[in-house]
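K.L.:
sharing a sequence plus its predicted fold:
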Amino acid sequence: MSPDLPTRAEIAARRAENAAGKAALGPGPSLQRHRTLSIPTPDNVSVRARLLVPTASPRGVLVYLHGGGWVLGSIDTFDRLGRELARRSGWAVLMVDYAKAPERRFPDAVEDAWAALQWVPEHAGAELVDLLTPPAEGWRIAVGGDSAGGNLAAVAALRARDAGLLLDGQLLIYPVTDSDLDRPSYRSDPASRARLDEFWSLYCRDEQRTDPDAVPLRASSLAGTAPALVVNAEFDALNDEVDLYASRLAAEGVPVERHTMAGLHHGSISHWGTAPAASEALFVVAAWLNRAR
C-alpha cells in the first residue's frame, strides 16, 4: 500500500531544503573547463547536463547520475561532488540532470540516463573538440551514480550490455537496486524505510516496482555488464540490497571491487570535505577509474 504522498508544495520545500544543505558544504574545486549542455532524447525532450573537465586531455568520461530519490537534487546541487571526482580522477565528469518525479515519472529518468550515456561516444568528441582532446586509444567511458543515481547507473550498464556499447566501468555508490523494503537492514531503520517507500511511490506505479528497468536486482542476468566498483556506507538501510547486487554481479562473472565507508550513513559521499571516510572513498573511486581498461 502506498504511503500518503507529499503535496507539490511540500516537495518544492524539500527540494529547497536539500539544495540549501548541499550549498552549505561549500563550492567544489576550480576546474580548467566546464560547460552546461543540452542532450537530445528520443522523445524530443532534451536533458540538461554539465561537463566538468579537469585537464585538456582527460583520461576518460564518467557519466554521473546524482542521488535524491529520483525526486530531489540536480546537477547544480551535486556540482561540488562532480568537480571533486573530476579533480581526483583526471576524468571528465558528465553530470546528468535527469527527469525528476513526480512531474516526470518512471521510465523518464531511465531514458534520460541512457540518452546521455549513448551521447558520449556518438557526439562528445565532435561537439566538444574545444573542451576535450580525445586520447589516441579512444575514450574510456564509465557510468556511475549514488543512491537513486546508482540505480539509474546500474540500469544504464545493463542497457549498454544489451546494445553492445562497451563500458569500462560502472560506479555504484550505495545504489537502490530493489523495491523490497522488508529486508533486515530496512527493518532496523524504520525512518529510512518509510522515506524510500515514499520515493518509490513518487517515482513509479506499484506494478512497476518489479520492472528490471526500475529494479536492476530483478534483471534476468547481470552477466556481461561492465566491471563494477560498489561503494556502501557502514550504517545504511540499503546495505542488504547493495550486498545482494554486488554478490550477483560477482557470481555472474562481472569483476567487482567493494569499498565500505566506515562509520558513515547513506548520502555521506557528498561530505568528502569533512568526513575522512568519504574522502577516502573518492580516492578509491579515482584509483579504480584509472585502472579501467
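P.N.:
Received, thanks. Since the structure is predicted, the reported quantities are computational estimates derived from the model, not experimental observations.
K.L.:
can we go C-alpha only for contacts and neighbour counts from here?
P.N.:
Will do.
K.L.:
surely residue 283 meets residue 87?
P.N.:
No - Residue 283 is beyond contact range of residue 87, at 10.5 Å (criterion: CA atoms under 8 Å).
K.L.:
those two: which is more packed in?
P.N.:
residue 87 (22 against 15; other CA atoms under 10 Å).
K.L.:
below is structure B, check it against A:
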Amino acid sequence: MDPELEAFIPLVPQVDLSDPIADRKNYAERAAAAPVPDTTGLDIEDRTVPADPDVPVRIYRPQGAQGAIVWLHGGSWVMGDLDTDHPWTTRLAAASGTTVISVGYRLAPEHRFPAALDDAYAVLTWTAEHAAELGIDPARIAVGGHSAGGAMAAAVALRARDQQGPPIRFQLLNQPGLDDRQETWSTDPVAATLGGGHAHMAAAWRHWLGSATATPYAAPARATDLTGLPPAHIATAEFCPYRDVDITYAQRLLQAGVSVELHQWPGTFHGSQAILSAEISQRQIAELAATLRRALTE
C-alpha cells in the first residue's frame, strides 16, 4: 500500500449497504467534509434534461471548452448525487478544460436496472442534440465515470453502438464495476475486505439487478462483442475488487480493435483518489484530466 494512503486505512468506513438510506446520508456527509474545490473560471449551471422521468444534471463549463463528457458518479448504484460528486467534477472540468455534464441518475434499490442507464443515455442523447446550445462540438462528446458510474459509461457506449445512437468520441473509465460474477473479482485479501470489499460489491449488484439476470448493459464484461466501441482509458487500483476484470476488459477491447490506454495504479485502493492529500491521488486526477483533454482536443 502507498504509505500516504495506508495512513487512512483505519478511517475507511465498512459499508455493507444493508440500509441504503443511512448509507446515502453517511456518504453525503463524507463528501461534504471534503476540501471545497476552486470554481474559478467555471460556469456552473443546474439543468433538467427532459425524459421519462426528467433527469437532473449539473453542467461545468470551463472557458473555451470545445468538448464535453457525460459523467456518471460512483456510489455502488445506491449512493451519490450531483452534490456528492461536485468536488470531483469541478476538478475534472477545471483540469481538463472540458465541459462536464454530471448526471443525477436514479438510485437503486428503489430504481433498479435499467433506470440509471436510461437516465444516462437520455443525457447523452440530449447533449448531442443540444451541442450548439451548450457550445460544444457534437463530434467531441465522451462518456465516463467512476466505479458504478464507470460501468454505466461503458454500458452507454455499448448501447449507443447497438442502437446507432449519438457518436461517442471516448470512454474514460475509472475503476469501473464491469462484472457481477464474483469469480472474476480480485482475490487479494485487502481488496476483498477493505471498505466492505466483496460483501459490499455483492450487495451493490443485488440492489442494482434485483431478481433480473445481468445483461451486457447491466454488466458490460458480459458483452461478447466489443468491436466498434470508442477508444478507452481504463484506470485500475491495485487493491480493488474489480482490478482483474477491468484489466481483462481492456485486453478484450484491444483484441477487438479498440484503442485502449490502461493504467494500473500500484499501492492504491478502490476510491482512494478521493484522498487528495496523497501525492499519488493528485497524479491520478491529473492523468484522468490530461487524458480527457487529449482525447477531445487532438
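P.N.:
Ah, there it is. No experiment lies behind these values; they were computed from the predicted model shown.
K.L.:
shared neighbours of residue 283 and residue 87 of structure 1, which are they?
P.N.:
Between them, residue 283 of structure 1 and residue 87 share no contacting residue under CA atoms under 8 Å, 6 or more residues apart in numbering.
K.L.:
which part of structure 1 matches the strand ranked longest in structure 2?
P.N.:
Secondary structure assigned by DSSP state E gives strand 260-269 as the longest strand of structure 2. Mapping strand 260-269 of structure 2 onto structure 1 (TM-score structural alignment) gives residues 256-265.
K.L.:
what's the counterpart of residue 100 of structure 2 in structure 1?
P.N.:
Using TM-score structural alignment, residue 100 of structure 2 pairs with residue 93 in structure 1.
K.L.:
count residues in the vicinity of that match, would you?
P.N.:
30.
K.L.:
swap in residue 50 of structure 1?
P.N.:
There are 22 residues near residue 50 of structure 1, going by other CA under 10 Å.
K.L.:
ok, it - contacts?
P.N.:
By CA under 8 Å, 6+ apart, residue 50 of structure 1 lies in contact with 34-37, 75, 93-96.
K.L.:
excluding chain neighbours, what is closest to it?
P.N.:
What sits nearest to residue 50 of structure 1 in space, not counting adjacent residues and going by CA to CA, 6 or more residues apart in numbering, is residue 36, at 4.2 Å.
K.L.:
ok, and what's touching stretch 207-218 of structure 2?
P.N.:
Against stretch 207-218 of structure 2 from outside (CA under 8 Å, 6+ apart): 77-78, 108-109, 111-114, 117, 151-152, 155-156, 158-159, 180, 222-223.
K.L.:
now do the helix or strand containing residue 144 of structure 2: which elements does it pack against?
P.N.:
Per DSSP states H and E: residue 144 of structure 2 is located in strand 141-146. In terms of contacts (3 or more CA pairs under 8 Å, 6 or more residues apart in numbering; DSSP states H and E), strand 141-146 of structure 2 is packed against strand 68-72, helix 148-162, strand 170-174.
K.L.:
minimum distance to residue 86 of structure 2: which of the ones you listed has it?
P.N.:
strand 68-72 (11.2 Å; CA to CA).
K.L.:
toward the C-terminus, what is the element adjacent to the closest one?
P.N.:
Counting by DSSP H and E, what follows strand 68-72 of structure 2 is helix 86-96.
K.L.:
how far away is residue 17 of structure 1 from residue 23 of structure 1?
P.N.:
10 Å (CA to CA, to the nearest Å).
K.L.:
I meant to write residue 121 of structure 1 there.
P.N.:
32 Å.
K.L.:
cool, residue 9 of structure 1 as well?
P.N.:
Residue 9 of structure 1 is 21 Å from residue 23 of structure 1, by CA to CA.
K.L.:
and these two? which has more neighbours close in?
P.N.:
Higher neighbour count among residue 9 of structure 1 and residue 23: residue 23, with 15 against 9, using other CA under 10 Å.
K.L.:
and the helices in the stretch 1-150 of structure 2?
P.N.:
Along the stretch 1-150 of structure 2, the stretches classed as helices by DSSP state H, counting those that start in this stretch are 3-6, 20-32, 86-96, 115-129, 131-134, 148-162.
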